[in-house]
Each structure stands twice: as structure tokens, then as C-alpha cells.
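Enquirer: Based on what follows, work out the 3D shape:
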Amino acid sequence: MGSEPPRSEEITFTRGPLRFRAIDSGPADGEAVVLLHGFPQRTSSWDEVAPRLHAAGFRTLVLDQRGYCATARPRGRRAYRLPELVGDVIALLDSADLPAAHVVGHDWGAAVAWGVAAAHPDRVRSLTAVSVPHPAAFLRAMIVSDQLLRSWYIGLFQLPWLPERLLTSRGNRPERALAGMGMTPEMIGRFRTEMVAAGAVPGGLGWYRAVPFASPKKATARVRVPTTFVWSDHDPALGRGGAERTAHYVDADYRFVEMSGVSHWIPEERPVELAREIIARAGS
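Expert: Purely as a prediction, here's the structure:
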């Protein structure tokens, strides 16, 4: 007899008028790990990481986040402020009847994970942030390093309609831009299917357009849960300045992991190593 296929089911929950979906997989009695994707990706960005967590006995909940999920795309920039994104994660935990979980995020998902850990430390057993440093470290790096130059696209994304047109155009301009960021042809194909064809690009851009409404006090609050920060030295968007300053904003056990020769897309490029770091942090 063959082994049974791994447990995997789609769960839904509501927060106000929004209806979210998440993929609940792995051992039902395992410690829960919440996986938060970034831009311009969706839940599939964790496809190579989650099974390795399952093999180690962890249950994973991969959230299709606000603006991406077809039934959770509110209008207006203020709907994408960090407290709203953090609240979505807490609503997921409540819907799954989880008092706390290990929280992992990549790119914008890391920014949300930092926010959840800072605002709700009682709900976070451990934090693994991937690529994006602590927000206060990021802001400091904008002043004292080349981070401002690396973040030029954030200003572009504030413009109306033009970013949508650039990212969804039929020519090869989006492909060239994403390839320049390190995406493989397979990843770019998923972007075309999961972001462009699914209509998720405007919602994803909403996260950037909410940046001017951020509360500096909430965005830069210190973190007091056990934390691992994973950064890669070939990331064109996020430099060493913020990575090396992140330790100053964590008042708990902290580990910095630098991956050499890896671009921004750590979950796809180094899933084995990333899963190992998540497991090490969650099990410590």
C-alpha cells in the first residue's frame, strides 16, 4: 500500500466585508507556521518550502493576502495600511483557533510579519523574516546607505494607473524587469497567470500606495519574540545597510543568516536552506 497524500485543504474566513483564503497543509496536530508571500507573488511562492516543514512535523497556513485574493480586494489606499494587513493575519489565527503560531514572511510578507510580532507578541511563537529587514533598520538604511537608490520603484508605484499598465503590458517589458530582479522564466510565467490574468496587480500595488499613510511609531516598534532574519547578498532591492542594522531592533534571541549568491527570491532559489532556518528557529 502506498502512503497517503499529504493533508492539504483550502480554508476561508472573513474579516469585515472581505473573504480570505488560505492553504492549510501538513500534520493537523503539528505546530502551526503561517507563511506570508510578497509582491508580485502569491501562495505558490512557498510551494518548495512548505513540504519540507511538513516533513519536520509542522503544519503550514499559507495566506492569500489582501489585494491578491479575489474576494479580498478593497478599494482605496488606506485599506492597505500595515495595521489592516496585520489584522488579517490575526483573523487567520482566530479562524483556525490558534492562540499563537510561528510567523514567516518574505518581501512585503516580511514587513507584515515584523508588524504582527511587534503588535501581537503573544500570538507569535517565533519570527522568520526573509529579505526585508526590520522597518526601523530599513528607514535608517535609506539615510546612511544606498537603500534609497535601490528603492526608487516605491516612488514609481505611487503614481496612478501607470504602474498597472507597465506590469500588465503584453510586450516583454515586465519580463525584462522581473528577470533583472532574478526571477526565472517559470516564476515570470506564474506572475503572468497568478497576478496579471487573475487581476491581482492593482491590489498588490495598493500596499505600496499605502506607505504614505504609515504610522512611524507602529511601523518601527521593537520586536520581542525569538527572531531569525534571512537576507541574500545579491538582492538588488535590499542592501546590506538594513540587514546589518536589524539586530538593533530585536530584544530577544536573534539570528542573522546571509545567503551568498542568491537574488531576492530566496524561497524559490534556496527552499532547502530556508526551510532549515525556519525549522531551527521554530524548534529552538
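Enquirer: okay, CA-based contacts and neighbour counts for the rest of this
Expert: Will do.
Enquirer: Start from the N-terminal end of the stretch 1-150 of the chain and give the helices.
Expert: All helices of the stretch 1-150 of the chain, identified by DSSP state H, counting those that start in this stretch, fall at 50-55, 82-95, 108-119, 135-144, 147-150.
Enquirer: For the ones you listed, give me JSON lines that also has mean neighbour count and distance to T71.
Expert: Rendered in JSON lines, the data for the helices of the stretch 1-150 of the chain read as follows (neighbours: other CA atoms under 10 Å; distance: least, CA to CA, whole Å):
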{"stretch": "helix 50-55", "mean neighbour count": "19", "distance to T71": "24"}
{"stretch": "helix 82-95", "mean neighbour count": "19", "distance to T71": "13"}
{"stretch": "helix 108-119", "mean neighbour count": "25", "distance to T71": "19"}
{"stretch": "helix 135-144", "mean neighbour count": "18", "distance to T71": "29"}
{"stretch": "helix 147-150", "mean neighbour count": "16", "distance to T71": "33"}
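Enquirer: Now the second one, please; I'll put the structures next to each other:
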Amino acid sequence: MAFDLEHHQVPTNGIMLHVVQCGLPAGPLVVLLHGFPEFWYGWRHQIPALAAAGFRVWAPDQRGYNLSSKPPRVADYTIDTLGADILGLLEAAGREKATVIGHDWGAAVAWWLAAHHPERLRRVAILNVPHPAVLRQALRQMPRQLLKSWYIFFFQLPWLPEKLFRRRQFRFGRGALRGTSRPGTFTSEDLHRYTEAWAQPGTLTGMLNWYRAAFRRHRLGKQAMKNISIPVRILWGKQDAFLEPELAQLSLPLCEQGELLYFGDATHWLHQEEPAAVNMLLLEFMQADKPASAV
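Expert: From the prediction side, this is the model:
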């Protein structure tokens, strides 16, 4: 069964998030969290598949991105605040629990939710981002990862990253997507959609402020170091240009019910390169939540 994409502005945590919704209103809620430099469209291959399986899918533009609110301060983008945005979406949906699936920065928010509010989640699926404790340690002790993370330090500069990103019709952003993915992953139409999102007023600073807030203010507390008690499935493209594949394996001991599946030929953008396989693994992982009457 095919469902239309519904575009809504949803109030949460003192701001408004643009949320694409799809599927049966009464279906189990799945929240899809994109990363940098994407927006809800990054889940275009997953939204219809999950909706057709009987789930109610919410895919927000997270704060600072595309059509969502873009608070001006770096302090408005701490991980606690980003997590509170998603808890507010659960309240707006009238749901006690949801499954959260995150990629890149969206996966970092999913890790935070799993560590701090496991009572609100059924399970989490993580795409190509390690547990925050593992990443923090890797940046201190793994030279290869520190080298791959050079851009994090560049993004701390004021205005210059925005200027570079905006030059020549967002050539930097388009080149980053195509240059770190398998050929054909991002079509010209896809990149047009991305440049439209990046051109929204305040978006470049909003999405870069995620990195600035993490660098300046994030402190890994004891609660974040605790094991994740709810079921976790980690999917990881081994050809990731930004993160070492062993970080996924190092994250498993911090998950009491953790699973890891590698994609040997996929990159950081595995859900767009291998949509059929990723969708199958996500649906298999959520089988216990699927309604009996689902197609």
C-alpha cells in the first residue's frame, strides 16, 4: 500500500520542526533522524518502505536544517537540546514510545536518547556513528580517526565555513556528497533538492552550529557512559570516509542487546547506496513492533 508524504510544522521544545509524516496514523511510530548536511529527504528510500510495512513514520528536519526553526546561538544546539526536540515530537505524536533510527548526527541524537531516556524508546538503529564514548576516545587515541575528523576543527571557525560552503552554488557541499559516496548515489535531481535546502535562510550556520556546540560545550557524563539497555542494531558501511569501521565494533560492548552488521562496499551513505538491504534489516529488527495486519 502506498501512502502520501504529509508535510507538517510541529511545535517541540520551544521551536517548530518541519516533519514529513507517512503511513497509518495508528501504526507504531518510527522517527528517522538525518545527519549533516542532509534533511528529511535523506530518508527518501526508507520512508515509503517502513510506511508500507505498517509503521507511522516521522522524518523531521532537525533544528537548524531546511524548513525547521534555526535558533541563532551556538548554545541552542547542545546534544541535550537536540535530544529534547525529539522527546517533544513523541509528545506531539501522543506516543509513549517510538523506535528511533539515526544516521550521522541523527545517530548521535539516537545514542543520547537511548542512554538518557530508554523508557521512551522501543529500540534504536544506528547508521555509521559510534557510541559517543567510543568516538571521544578515538579522537584522543586514534591518529587515523583524528585525521579523518579534520573538518570538525575547521567548522569551529566563524563565518569562513559558511562562505566556503556557499561558494559557486554550494559546490563544496555537492562535491562532498558525491566525492564520499559510490558513483550514482546522488543524482543531479537529488543534489538540486539539497542545494534548495542549504539555501534556506540561516541553514548553513544552523547545521554547522551542531559541530560548534559539541566541540565547545559537550561533556560526556557518567550516564552517557553507561551501557545501552534497549535493543540496538548498528549498520555500518566500511568505506566510510569520515569514521573508522572499528569504531562500530568498539561500540558493541556498551550495548547490552547490541548487533552489528557491516556493509563491505558501502560508504557513510549506506542507506542511500543499499536501500533494499538496509530496509530489510530495519524491518527485521522492528519485527516485534510490526502490526499483525501489516503488508
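Enquirer: re the thing from before, closest to F213 of the first structure out of the helices of the stretch 1-150 of the first structure?
Expert: Closest to F213 of the first structure of the helices of the stretch 1-150 of the first structure, according to CA to CA: helix 82-95, at 9.1 Å.
Enquirer: Any chance of the helices of the stretch 1-150 of the first structure in TSV with distance to P185 of the first structure as columns?
Expert: Conversion of those to TSV gives the following (distance: least, CA to CA, whole Å):
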stretch	distance to P185 of the first structure
helix 50-55	22
helix 82-95	30
helix 108-119	22
helix 135-144	30
helix 147-150	23
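Enquirer: What count of nearby residues applies to the corresponding residue of the first structure for A248 of the second structure?
Expert: Residue correspondence to the first structure (TM-score structural alignment): A248 of the second structure is matched to A243. By other CA atoms under 10 Å, 24 other residues sit near A243 of the first structure.
Enquirer: give the contact list for A243 of the first structure.
Expert: With contact set as CA atoms under 8 Å, 6 or more residues apart in numbering, A243 of the first structure has these partners: 132-133, 137-138, 231.
Enquirer: Nearest residue to the middle of the first structure?
Expert: Computing the C-alpha centroid of the first structure and ranking residues by CA atoms, centre = their mean puts G109 first, at 1.8 Å.
Enquirer: Looking at the alignment, what corresponds to that residue in the second structure?
Expert: The alignment partner of G109 of the first structure in the second structure, by TM-score structural alignment, is G106.
Enquirer: A28 of the first structure now?
Expert: Matched by TM-score structural alignment, A28 of the first structure corresponds to P25 in the second structure.
Enquirer: which residue ranges form the strands in the first structure?
Expert: Using DSSP state E, the strands of the first structure run over residues 8-15, 18-25, 32-36, 59-64, 101-106, 124-130, 227-232, 254-259.
Enquirer: Please identify which of those strands is closest to P212 of the first structure.
Expert: strand 101-106 (21.4 Å).
Enquirer: how close does the closest one sit to the second structure?
Expert: Compared with the second structure after fitting, strand 101-106 of the first structure deviates on average by 0.5 Å (mean CA distance after the TM-score superposition for the first structure).
Enquirer: Which strands or helices does that strand pack on?
Expert: strand 32-36, helix 108-119, strand 124-130 (3 or more CA pairs under 8 Å, 6 or more residues apart in numbering; DSSP states H and E).
Enquirer: Go again with 6 Å.
Expert: Using 3 or more CA pairs under 6 Å, 6 or more residues apart in numbering; DSSP states H and E as the contact criterion, the secondary-structure elements in contact with strand 101-106 of the first structure are strand 32-36, strand 124-130.
Enquirer: Can you lay out those strands as JSON lines showing mean neighbour count and distance to P216 of the first structure?
Expert: As requested, those are exported to JSON lines (neighbours: other CA under 10 Å; distance: least, CA to CA, whole Å):
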{"stretch": "strand 32-36", "mean neighbour count": "26", "distance to P216 of the first structure": "22"}
{"stretch": "strand 124-130", "mean neighbour count": "26", "distance to P216 of the first structure": "20"}
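Enquirer: Which of these sits closest to R209 of the first structure?
Expert: Of all those, the one in closest proximity to R209 of the first structure, counting by CA to CA, is strand 32-36 (19.2 Å).
Enquirer: Including distance to T184 of the first structure, could the helices and strands packed on strand 101-106 of the first structure go into CSV?
Expert: Converted to CSV, these look like this (distance: least, CA to CA, whole Å):
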stretch, distance to T184 of the first structure
strand 32-36, 21
strand 124-130, 19
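Enquirer: and I188 of the first structure, which of those is closest to it?
Expert: Proximity to I188 of the first structure, assessed across these by CA to CA, is greatest for strand 32-36 (19.2 Å).
Enquirer: Tell me the counterpart of H268 of the second structure in the first structure.
Expert: Using TM-score structural alignment to pair residues, one finds that H268 of the second structure aligns to H264 in the first structure.
Enquirer: just to revisit the earlier point, how near is the match of A28 of the first structure to R120 of the second structure?
Expert: 19 Å (CA to CA, to the nearest Å).
Enquirer: Looking at those two, which is more packed in?
Expert: Using other CA under 10 Å as the criterion, P25 of the second structure and R120 rank with R120 on top: 17 against 14.
Enquirer: Just give me the match in the first structure for the more buried one.
Expert: Under the alignment (TM-score structural alignment), R120 of the second structure maps onto R123 of the first structure.
Enquirer: Not counting its neighbours along the chain, what's nearest that match?
Expert: Nearest in space to R123 of the first structure, with sequence neighbours left out and distances taken as CA to CA, 6 or more residues apart in numbering, is A100 at 4.0 Å.
Enquirer: Looking at the second structure, name the residue matched to the one you found.
Expert: With TM-score structural alignment as the criterion, A100 of the first structure matches K97.
Enquirer: Tell me how many other residues crowd its match.
Expert: When neighbours are defined as other CA under 10 Å, K97 of the second structure has 19 of them.
Enquirer: Assess the claim that the match of R120 of the second structure and H102 are in contact.
Expert: No - in this structure, R123 of the first structure is not within contact of H102 by CA atoms under 6 Å, at 8.6 Å.
Enquirer: how much space between the counterpart of I90 of the first structure in the second structure and L160 of the second structure?
Expert: Aligned counterpart of I90 of the first structure in the second structure: L87 (TM-score structural alignment). Spatial separation of L87 of the second structure from L160 of the second structure under the definition CA to CA is 33 Å.
Enquirer: Please apply the same query to E246 of the second structure.
Expert: With distances defined as CA to CA, the gap from E246 of the second structure to L160 of the second structure amounts to 32 Å.
Enquirer: and in the second structure, which of the contacts of A243 of the first structure remain?
Expert: Of those, the ones still in contact in the second structure (both residues aligned by TM-score structural alignment, their matches' CA atoms under 8 Å) are 132-133, 231.
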